[in-house]
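Student: Sequence plus predicted model, see below.
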Amino acid sequence: MNSHLDILLDMLSALPDPVFVLTESGRYAALIGGQDRQHYHDGAHLVDFSLYDVLPKAKADWFLEQINITLALNQLRIVEYGLAGADVDGLDSQQGPAGEIWFEGRIQPLATPVNNERAVVWVACNITRRHQLEAQLQLLSETDELTGAYNRRRLLDSLKLSLAQFREQQTPTALVLMDVDHFKSINDRFGHIAGDEVLRGIAHHAMAHLREGDLFARFGGEEFALLLPNTTLDTATAIAERLRQTIAFGNFLPDSHPPLIVTASMGLSLMQMHDHAIETILRRVDDALYQAKHSGRNCLVVAA
């Protein structure tokens, strides 16, 4: 008949999630559970190794920081992090989930030292599916359903962040507002379905030429915005002009006779040190857009 200790060991080994004992120096002292190879790799070989033996330095630094914070606070902490099997030296990547796995780590200080060191229990729970769903919901909440561009909410949030970064670092940042010229007449002549196709086509053209870090959003109706971080006035002007010309030469309704020519008016401004709120920037860019509309349309006006 099994003893209570044998039963306890069997129970611990059967835990679905891996439970690590990690010391304050970053050494794996023990590993229990985590036998489900659909959700976890076999980390048994990690015991007696250091975080720095098996992980890239940046990741090892992060794990050690979480251990030390938990020990300093002396309380349960919960963290989320991504880690792929390929990040850990010695793991058999064929015997476990592929790609990056997202974990919820529950870190609890141990009352008793381990190998003469303070230590924590770190329970790692696979939350990859939940993380993916949250990312999808986040994207849906920030995306314009018609065009696939970001929506007004995401633009305003990014604009606030960009303004804060600009005021701290003074890196040039530009904002462009764009309005499709005579859009009502497109809807009147060709119908709202065709009008929607034009808006989708403009967004597709714009997003196909974005640089890393640029943000293109539907601001409302037939109005779009382009946020250009780390961009000088000359570069921002060139990007906006190129987009304006791309739209003017685009073929958004190939079956229309005569061919539909679509143009856009644009206003542009750099952020200024006296800008304390995004409303100031938006007002200045909107004024420049207004000037473009009343200067013959299909042109770009840079705010003074």
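Tutor: Happy to help now that I have it.
Student: use CA for all of it now, contacts and neighbours both
Tutor: Will do.
Student: ranges for the helices of this protein?
Tutor: Counting by DSSP state H, the segments of the chain that form helices are 4-13, 51-54, 57-73, 128-142, 152-169, 183-190, 192-208, 233-248, 278-293.
Student: To V79, which of the ones you listed lies closest?
Tutor: helix 57-73 (8.3 Å; CA to CA).
Student: Below is an additional structure, to be compared with the one above:
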Amino acid sequence: MADLSLFSNEQIAALLAALPDPAFILTRSGRYAAIFGGTDSRYYHDGSSLVGKSVHDVLHPEKAAWFQAQIAIALASRGLHVVEYPLAADDVKGVGGAGPMETIWFEGRVQPLEYQVMDEDAVLWVASNITASKKLEALLRMQSETDALTGLANRRKLICSLTEHFELFARYKTPVSVLIFDIDHFKSINDQYGHLAGDKAISVTAEVCRRELRAADTPARLGGDEFVVLMPHTGSEQALPISERLRQHIADALQALGTLGDGATISGGLSEMVSGDLSYEDVLKRADDALYRAKRDGRNRIIRHEPVS
């Protein structure tokens, strides 16, 4: 602990004013009692005009209520309370389109004070701009969940999504269908035209998935030329026409590639989660079995594994 007797009041005030991150004294009711620092002009503007105002004067009701709740949590805990939170132009009254174009992320370190301020319990709230690290975090997450060739979800993301939807199905019986498909005679495309041509066929297939599927659906590349489409809130009977439409549009897009895509089609297997499934792997296994039936039956078709009633 520093010996403050070594510093004059003027020096302590100067030290507080020089803090790179802003430090707010906020009362229990959300009133700004004082503001120190915030000298890093890359991230912060002069906030001195806030002193004497309440978070309810500055922020829209939902955001103001959140700030006041965090103050209450810190005061109740009697210890440091750390939170991460976004602030957008729409959160601040009177800013609108004049505010920053993008959401800004902060880490708040909220420490209760041992004395009252303005006759109220109060906290020291130090706000640090963490937008850059949030962007990096989002980029790394996207890269870890995205197939590099197609931009679709990769196996890791697919398994996470399947797990989440299986848990919802197990609890609420919310219908979920799964389609597995691959490109017919894909090995011949690679052998005859090379792997770059095979990559082109895969990329075109992925683009059709993005364009034709519903916003709630999750198309993923499982590996090689094998794809999976997760269709939430959809039984296999309703998913079948969606799958058939996808089959036709992919065939059209592949054949539009010219010689490379001559006669190119897909085959798929469709199933849905049913009572008695122990994990998402059960529905994948049924869909995969249906895919192989589609191959045996002549390809260029979707086989639906009908649930046992």
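Tutor: Thanks, I have it. Given the structure is predicted, the values throughout are model-derived calculations rather than measurements.
Student: before we move on, the earlier item: now render the helices of the first structure as CSV, adding mean neighbour count and distance to N116 of the first structure.
Tutor: Shown next, in CSV, are the helices of the first structure (neighbours: other CA atoms under 10 Å; distance: least, CA to CA, whole Å):
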stretch, mean neighbour count, distance to N116 of the first structure
helix 4-13, 12, 23
helix 51-54, 17, 18
helix 57-73, 16, 15
helix 128-142, 13, 35
helix 152-169, 17, 45
helix 183-190, 14, 74
helix 192-208, 17, 57
helix 233-248, 17, 60
helix 278-293, 20, 55
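Student: Can you check which part of the second structure stretch 139-152 of the first structure sits on?
Tutor: Under TM-score structural alignment, the match for stretch 139-152 of the first structure in the second structure covers residues 142-155.
Student: go on, stretch 49-65 of the first structure?
Tutor: Using TM-score structural alignment, stretch 49-65 of the first structure pairs with 53-69 in the second structure.
Student: what separates the matching stretch from the chain centre, distance-wise?
Tutor: 26 Å (CA atoms, centre = their mean, to the nearest Å).
Student: Would you mind measuring from the equivalent of D191 of the second structure over in the first structure to G195 of the first structure?
Tutor: Aligned counterpart of D191 of the second structure in the first structure: D188 (TM-score structural alignment). Distance, D188 of the first structure to G195 of the first structure, using CA to CA, to the nearest Å: 9 Å.
Student: just A217 of the first structure next, same as before
Tutor: From A217 of the first structure across to G195 of the first structure, the span is 17 Å (CA to CA).
Student: Please report how far the counterpart of E117 of the first structure in the second structure lies from A74 of the second structure.
Tutor: Aligned by TM-score structural alignment, E117 of the first structure pairs with E120 of the second structure. Per CA to CA, E120 of the second structure is found 14 Å from A74 of the second structure.
Student: returning to that earlier point: for the match of E117 of the first structure, the count of nearby residues, please.
Tutor: By other CA atoms under 10 Å, 13 other residues sit near E120 of the second structure.
Student: cool, and G148 of the first structure?
Tutor: Using other CA under 10 Å: G148 of the first structure sits among 17 other residues.
Student: show me what contacts it?
Tutor: If a contact means CA atoms under 8 Å, 6 or more residues apart in numbering, then G148 of the first structure has R200, A203 as its contacts.
Student: Next one: it relative to T263 of the first structure, how far apart?
Tutor: 20 Å.
Student: Then H41 of the first structure?
Tutor: 55 Å.
Student: E100 of the first structure maps to what in the second structure?
Tutor: Counting by TM-score structural alignment, the partner of E100 of the first structure is T103.
Student: Test my guess that that match contacts L87.
Tutor: Yes - between T103 of the second structure and L87 there is a contact under CA atoms under 8 Å: 5.7 Å.
Student: Between those two, which contacts overlap?
Tutor: With contacts defined as CA under 8 Å, 6+ apart, no residue is shared by T103 of the second structure and L87.
Student: quick one: the corresponding residue of the second structure for Q75 of the first structure from V95 of the second structure, how far?
Tutor: Counting by TM-score structural alignment, Q75 of the first structure corresponds to G79 in the second structure. Counting by CA to CA, the separation of G79 of the second structure from V95 of the second structure is 34 Å.
Student: got it, and R301 of the second structure?
Tutor: For R301 of the second structure, the distance to V95 of the second structure equals 55 Å [CA to CA].
Student: So between those two, which is more surrounded?
Tutor: Just comparing R301 of the second structure and V95: by other CA under 10 Å the higher neighbour count belongs to R301, 21 against 14.
Student: and the more buried one, what does it touch?
Tutor: By CA under 8 Å, 6+ apart, the neighbours of R301 of the second structure are E244, R247, I266, S267, G268, A294.
Student: Setting the sequence-adjacent residues aside, check what's closest to the second one.
Tutor: Nearest residue to R247 of the second structure, sequence neighbours excluded (CA to CA, 6 or more residues apart in numbering): I266, at 6.2 Å.
Student: who's in contact with the aligned partner of G267 of the first structure in the second structure?
Tutor: Under the alignment (TM-score structural alignment), G267 of the first structure pairs with G269 in the second structure. Going by CA under 8 Å, 6+ apart, G269 of the second structure touches 179-181, 286-294, 302-305.
Student: again, only this time at 10 Å
Tutor: 178-182, 228, 240, 243, 284-295, 301-305 (CA atoms under 10 Å, 6 or more residues apart in numbering).
Student: ok, for it, nearest residue in space, not its chain neighbours?
Tutor: Using CA to CA, 6+ apart, the closest residue to G269 of the second structure is L291 (3.9 Å).
Student: Need the counterpart of the one you found in the first structure.
Tutor: So, by TM-score structural alignment, L291 of the second structure is matched to L289.
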